[in-house]
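>>> Give the three-dimensional model of this entry:
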Amino acid sequence: MGRTGSATAILAAVLFGVSTPLAKLLVHDLSPWMLAGLLYLGSGIGLGLVRLTRGLTAPQHGRSERSLHGTEWPWLLAAVFAGGIAGPVLLMFGLTATSASTASLLLNLEGVFTALLAWFVFREGVDRRLVAGMVAIVAGAVVLSWGGAVDIAGGWGPAAVATACLMWAVDNNLTRKVSLADPVDIAAIKGLVAGGVNVGIALALGAGLPAVPTMIAAMLVGLLGYGISLVLFVVALRHLGTARTGAYFSTAPFVGGIVSLFMFGEPLTAGLAAAAVLMGLGVWLHLTEDHDHEHVHEEVEHDHPHMHDEHHRHAHDGPVTEPHTHKHRHGRLRHRHAHFPDAHHVHTH
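Here you go, the predicted structure:
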């Protein structure tokens, strides 16, 4: 399942990275607030339609995903507030008092904050190889965003940008808490709330709605880079945990840089080449991780998508499809195998 998580995390980064140069084509026609709002709304509305039109009448035994539980809503709402409202607001205000080069460099803090919160607050497992991979990926992102002039002394602008990154890191870690629920539901709710807030702020600041073709284009980009990408990100959270997923997702700026080479004829720079080497090294360190030790699974009852593997050995009254979801109980088990901090391997080291 670790390979599934790695693949979906990298694909999420690719989609988000591709959306950045696409959004750049639209930024001249829209205010930053309006563009952000339409990108989020495109995600929320598009995924909402997917949710409404797919097998809503499927029999209980045929469900492959489950709805959010009542106890999960506070986590999701807190994540939406942190990442969909507080983060964008802090970023936009911070950009008014921060140079573009400084802001680009500071935005790399999201991956760092995400990993630090996962390791030290939410107690995900960590080892030296994982840290080395994370350092290499972040170093590649720093090289890619280096503008040659950084000014973080004085002023509240850089502090606001850094705090926005912290809010997105909080969002990533809180979303992990609900990642066993339907990822389409999670991404749709995030998109609708964040999109509505950002469009509302844009209108309050005097921005008008764009022409219909521009609006549709922005929303389609949002569905791709914010919606489908977030669905894949949530699936990766299930299998890899927050720190590893965030590390893979930190490669998105490199993808955007590669796409920009072809879209805008931008030159292949030494920074882009160095970022490729560093990020490639970091991804390789993560892909070749072998976290293997004896561990104990305590007895637990929960509900999530699963297949009948070594952790799910239970009978059904009738035929089922795989993966499927239903409430099931795990007995206490002690064994040893390679694993990641997924829903069945949340333990201290």
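>>> okay, CA-based contacts and neighbour counts for the rest of this
Noted.
>>> Secondary structure element holding the residue nearest the centre of the chain?
When Cα atoms, centre = their mean is applied to the chain, the residue found nearest the centroid is Phe233 (4.5 Å). When elements are defined using DSSP states H and E, Phe233 is found to belong to helix 229-240.
>>> Alongside the first, I'd like the structure of this one:
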Amino acid sequence: MGQTGSTTAILAAVLFGVSTPLAKLLVHDLSPWMLAGLLYLGSGLGLGLVRLVRGLAVSAERSERSIRGTEWLWLLGAVFAGGIAAPVLLMSGLTATPASTASLMLNLEGVFTALLAWFVFHEGFDRRLVAGMVAIVAGAAVLSWGGPPDIASGLAGGWGPAAVAAACLMWAVDNNLTRKVSLADPMDIAMIKGLVAGSVNVGIALALGDGVPAMPTTAAAMLVGLLGYGVSLVLFVFALRYIGTARTGAYFSTAPFVGGIASLAMFGEPLTAGLVVAAVLMGIGVWLHLTEDHDHEHVHEEIEHDHPHVHDDHHRHHHDGPVTEPHSHRHRHGRLRHRHAHFPDAHHVHTH
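Alright, predicted model coming up:
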């Protein structure tokens, strides 16, 4: 499952990274609030339509389960932190922060995500994983480096950079709380996030005096949002399920590099030394993560939960009749001690 998680995380980064230069084509026609709102709404409405069509077309039992019980609290917390609080803090901070400073500070999201995963939510890590994370974040920092003068003047602004850093912290909280609901249907999670965050941001834009944009512009923004925010988030949640928060966040931090490569083709921007250095650093970081071999004897305590699965070494329960795989239902795991390579998924949340 580790390979599946790594692949989906990288695909999520590719889609989100490409959406950035595409959104740049629209930013001249829309305010930041309206653009953010339409991107999120495109994600929520588009996935909602897919969800509806899928529900009408498939009569068999769903392989993915719905959000249940206390998971709603985790999801609401994630939506508030990442879909409402973070954009408000970022837009407020940008009014008093130079663009170069803000670009560098946005790399704090990956750092905060990993730190919260490791030290608050107790996700396992080792020196190799930390080194890979550092290399990827360093590559992202190189891409957004705007020079010491702007950094110095930006930090002197006080509350502006603090607000940008707080936005990164809120997105990191969002990532870690979303991990708590990642066993539920990723499409439902992304749809709800998109609808709530989109409605709030469009509402703020209208309250600030923005008019309703022309239909072609609206449609283009929502299509970019469906792919770059919606489908990307679905893949991101799948990755959270299989490889945990810190590793998923590290892979997702390669999105600025993907956006930079896309900009070369779309806008004819020059190939810079920074892009080459970032490629090397991120390549090293991704290689360190992909070649990770976390293998030790560990104990699975008895647990009962519900999530999509196939019958493997961790799922040996009995069914009365024939079943299709993957399938989802409540099942119990007995206590088990064994050794194999693994990632911090739903069955491997032990401490080290």
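>>> Need the TM-score between these chains.
Remark: TM-score between the superposed chains equals 0.98 [TM-score structural alignment, normalised by the length of structure 1]; 348 aligned residues with a Cα RMSD of 0.9 Å.
>>> coming back round to it: counterpart of the residue nearest to the centre of structure 1 in structure 2?
Mapped onto structure 2 by TM-score structural alignment, Phe233 of structure 1 lines up with Phe236.
>>> cool, Val283 of structure 1 as well?
The alignment partner of Val283 of structure 1 in structure 2, by TM-score structural alignment, is Val286.
>>> Buried residues in the strand or helix carrying that match, which are they?
Assessed by DSSP H and E, Val286 of structure 2 sits inside helix 273-290. Judged by neighbour count using 16 or more other Cα atoms under 10 Å, the buried positions of helix 273-290 of structure 2 are 274-275, 277-279, 281-286, 288-290.
>>> got it, and stretch 39-57 of structure 2?
Residues of stretch 39-57 of structure 2 classed as buried: Leu39, Tyr40, Leu41, Gly42, Ser43, Gly44, Leu45, Gly46, Leu47, Gly48 (neighbour count, 16+ other Cα under 10 Å).
>>> related to what we said a few turns ago, so who does the residue nearest to the centre of structure 1 touch?
Going by Cα atoms under 8 Å, 6 or more residues apart in numbering, Phe233 of structure 1 touches Thr8, Ala9, Ala12, Thr245.
>>> Identify, from those, the entry nearest to Ile258 of structure 1.
Using Cα to Cα, Ala12 comes nearest to Ile258 of structure 1 of the contacts of Phe233 of structure 1, at 15.7 Å.
>>> Check the gap between that closest one and Gly147 of structure 1 for me.
Distance, Ala12 of structure 1 to Gly147 of structure 1, by Cα to Cα, to the nearest Å: 26 Å.
>>> Over to Ile137 of structure 1?
According to Cα to Cα, Ile137 of structure 1 and Gly147 of structure 1 sit 18 Å apart.
>>> Those two: which is more packed in?
Taking other Cα atoms under 10 Å, Ile137 of structure 1 and Gly147 do not tie; Ile137 has more neighbours (28 against 15).
>>> re the thing from before, tell me how far the helix holding Phe233 of structure 1 lies from the chain's centre.
Centre-to-centre, helix 229-240 of structure 1 and its host chain are 7 Å apart (Cα atoms, centre = their mean, to the nearest Å).
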